[in-house]
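A.B. asks: Model the following, please.
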Amino acid sequence: MGAEAAISVRHAEELAKTLKALAHPIRLRLVSLLAHEPDGEACVCAISAEFGVTGPTISHHLRLLREAGVLACERRGTWVYYRLNPDVLDPVLQAIPLTSTSPSIIVD
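C.D. replies: You can find the predicted model right below:
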């Protein structure tokens, strides 16, 4: 049944932690915004301006992503700059490769 190509139980557990951290609309948008930043990073002040929620709410979501290893950050003066951690995100993207025998995915 193709089990030789399936991910291991341990790998699935590790990926599930990352997916759990991503499983919120605000956190998905945060990751998407950072993925589209020309410099690959953004200041928390610029990130916060993109959302209609309070600063503490954005800080909470950034903290969860940081704790899961999805984001890295660096303090520069009074501001914190965030960037994606590809070492954590790449395995998530590669965990379920689509093959020619995979069902088609329809995007609206």
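A.B. asks: only C-alpha atoms for contact and neighbour calcs from this point on.
C.D. replies: Will do.
A.B. asks: ok so Val80 is a strand residue?
C.D. replies: Yes. Applying DSSP: H, G, I helix; E, B strand; the rest coil, one finds Val80 inside a strand.
A.B. asks: How many residues are close by Glu74?
C.D. replies: Close neighbours of Glu74, defined as other CA atoms under 10 Å, add up to 12.
A.B. asks: residues touching it, list them.
C.D. replies: Glu74 makes contact with Val80, Tyr81, Tyr82, according to CA atoms under 8 Å, 6 or more residues apart in numbering.
A.B. asks: for comparison, sequence B:
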Amino acid sequence: MSNMEALAQQTAEPCCPPLNERPLSAEEAVRTAAMFKALGDPVRLRLFSAVASHDGGEACVCDISDVGVSQPTVSHHLKKLREAGLLTSERRGTWVYYRVAPSVLAAMGKMLGQYAA
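C.D. replies: Below you'll find the model as predicted:
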């Protein structure tokens, strides 16, 4: 793992102000870039969306793994989303349940908001 990836994993949620408020610091840019890099893959974006929109705010891997790739690939993509601080996970028996990390959607909306015409 690179130093940039390690820094990106230190915080479980985006940290940054709205993009039109001020320039991002180097640390903020690293964390934000890791988040967007994780979401830049269509399979990861579908998995993130499936978790975020699932009833009760959490999803078992068994409920979201139908994204057109093998189970090991799904696990790899979910790991990348966790490493980027976008998802949290909890093992319950043989299944793993995923949730969007606290405040992630609100923080992303705040950071990208304010641009409505």
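A.B. asks: if we can go back for a sec, closest one to Thr18 of the first structure out of the contacts of Glu74 of the first structure, please.
C.D. replies: Tyr82 (17.0 Å; CA to CA).
A.B. asks: Tell me the counterpart of the closest one in the second structure.
C.D. replies: Under the alignment (TM-score structural alignment), Tyr82 of the first structure pairs with Tyr98 in the second structure.
A.B. asks: Not counting residues beside it along the chain, what's closest to that match?
C.D. replies: Residue nearest to Tyr98 of the second structure in three dimensions, not counting chain neighbours: Ser89, with 4.5 Å by CA to CA, 6 or more residues apart in numbering.
A.B. asks: swap in Lys17 of the first structure?
C.D. replies: Once flanking residues are discounted, Lys17 of the first structure sits nearest to Ala68: 7.0 Å by CA to CA, 6+ apart.
A.B. asks: Map Pro91 of the first structure onto the second structure.
C.D. replies: Alignment note (TM-score structural alignment): Pro91 of the first structure maps to Ala107 of the second structure.
A.B. asks: Need the counterpart of Glu21 of the second structure in the first structure.
C.D. replies: In the first structure, Glu21 of the second structure lines up with Ala5, judged by TM-score structural alignment.
A.B. asks: re earlier: check the spacing between the residue nearest to Tyr98 of the second structure and Leu39 of the second structure real quick.
C.D. replies: The gap separating Ser89 of the second structure from Leu39 of the second structure is 17 Å, by CA to CA, to the nearest Å.
A.B. asks: Compare these two and say which one has the larger neighbour count.
C.D. replies: More crowded of Ser89 of the second structure and Leu39, by other CA under 10 Å: Leu39, with 21 against 18.
A.B. asks: ok, now which ones touch the match of Tyr82 of the first structure?
C.D. replies: Tyr98 of the second structure makes contact with Val51, Glu58, Ala59, Cys60, Val61, Leu87, Thr88, Ser89, Glu90 under the criterion CA under 8 Å, 6+ apart.
A.B. asks: which one in the first structure is aligned with the fifth one?
C.D. replies: Put plainly, it is Val61 of the second structure. Using TM-score structural alignment, the partner of Val61 of the second structure in the first structure is Val44.
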